[in-house]
Structure formats: C-alpha cells, structure tokens
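Undergrad: Sequence and computational prediction follow.
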Amino acid sequence: MNWPLFWALLAGFGIIIGNIMLVKHSASMKMPSLKDAKETSSEPSHNADDLSRRRVGAEKPNSPE
C-alpha cells in the first residue's frame, strides 16, 4: 500500500469529521444579540467627525471639489 496516500486520506477524513463534529457542537450554542453587545461595550461610540476633530494635526478628508 502507498503509505503517504493512506496518511493523506486519513488526515483529510479526520479534518472533515472534526469539522462536522464542531458544527454539531456549536449548533446548540446561543449567540448574543447585537443589542446586548452594544449595551455591554465599555467604550462610547463616536462618529467620524468627532474623531477627526480630536486628532492633533489631522488633515481634512478629500473632497471632490
């Protein structure tokens, strides 16, 4: 028997079976909603204008004019 082929096929099937098992395991997990994630964030959100004004020596964004 060609041993490198045997080990390559064994590794390939192992990866496939491992991925199937991982999907089955993670199917029962509950994902947090985006609303909950925003409430628990410790950093306040800022828009781009606030951030550009805070930077010292920041250039203005390019405009088509």
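TA: Received it, and whenever you're ready, just let me know what you need.
Undergrad: When you work out contacts or count neighbours from here on, use the C-alpha atoms and nothing else.
TA: OK.
Undergrad: Show me the helices in the protein, by range?
TA: 3-26, 34-40, 48-54 (DSSP state H).
Undergrad: can you redo the ones you listed as TSV with mean neighbour count?
TA: Formatted as TSV, the helices of the chain follow (neighbours: other CA atoms under 10 Å):
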stretch	mean neighbour count
helix 3-26	11
helix 34-40	9
helix 48-54	10
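Undergrad: Presented hereafter is structure B, for comparison with structure A:
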Amino acid sequence: MQSVYVRPGLRNQAIGERLVRLLLDEAGRRGVTEFTVHSSEGALPFYRRLGFVGSDRRLELSR
C-alpha cells in the first residue's frame, strides 16, 4: 500500500480508516495475506491502530 493520504481538512472523520479497510478487505478476497506500508512518522499511530506492526517506518499486517 502506498500513498494513502487524507487532506488535512477532511481528517478525523474515519475516511482514511475506511479506505484502508476497504483496500485490505479487497486484497484479502484476492488472496493477499501480507501487506507492507512505508509510512511517514506522523501516520505510524494510524496504521498501528489498524493492526499493523513493525519497526520505525516499516509496518506489516498478516491475515
């Protein structure tokens, strides 16, 4: 997953979370079991809330 971005004026409305969950669900339907995100420092808490784990800027999710 790369370049998921929500404009600042639209943040805190769960738009990013819904978008990422839709992507993960569709990928899962297609048999994808591992996901990698190269995140900015500021987005790390967001991805961790969605279940991604990892070090510094590399986060992965296995389903």
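TA: Cool, got the structure. These figures come from a predicted structure and were not determined experimentally.
Undergrad: Overlay them and tell me the TM-score.
TA: Laid over one another, the chains give 0.31 as their TM-score (TM-score structural alignment, normalised by the length of the second structure), with 24 aligned residues with a CA RMSD of 2.3 Å.
Undergrad: State the distance from R58 of the second structure to F35 of the second structure.
TA: Distance from R58 of the second structure to F35 of the second structure, counting by CA to CA, to the nearest Å: 10 Å.
Undergrad: Give me the three-state assignment for L23 of the second structure.
TA: Three-state call for L23 of the second structure (DSSP: H, G, I helix; E, B strand; the rest coil): helix.
Undergrad: Compute the number of surrounding residues for it.
TA: 13 (other CA atoms under 10 Å).
Undergrad: now do V37 of the second structure
TA: By other CA under 10 Å, neighbour count at V37 of the second structure equals 19.
Undergrad: tell me which element it falls in.
TA: Assigned by DSSP states H and E, V37 of the second structure belongs to strand 34-38.
Undergrad: which secondary structure elements does that strand contact?
TA: Applying 3 or more CA pairs under 8 Å, 6 or more residues apart in numbering; DSSP states H and E, we find strand 34-38 of the second structure packed against strand 58-62.
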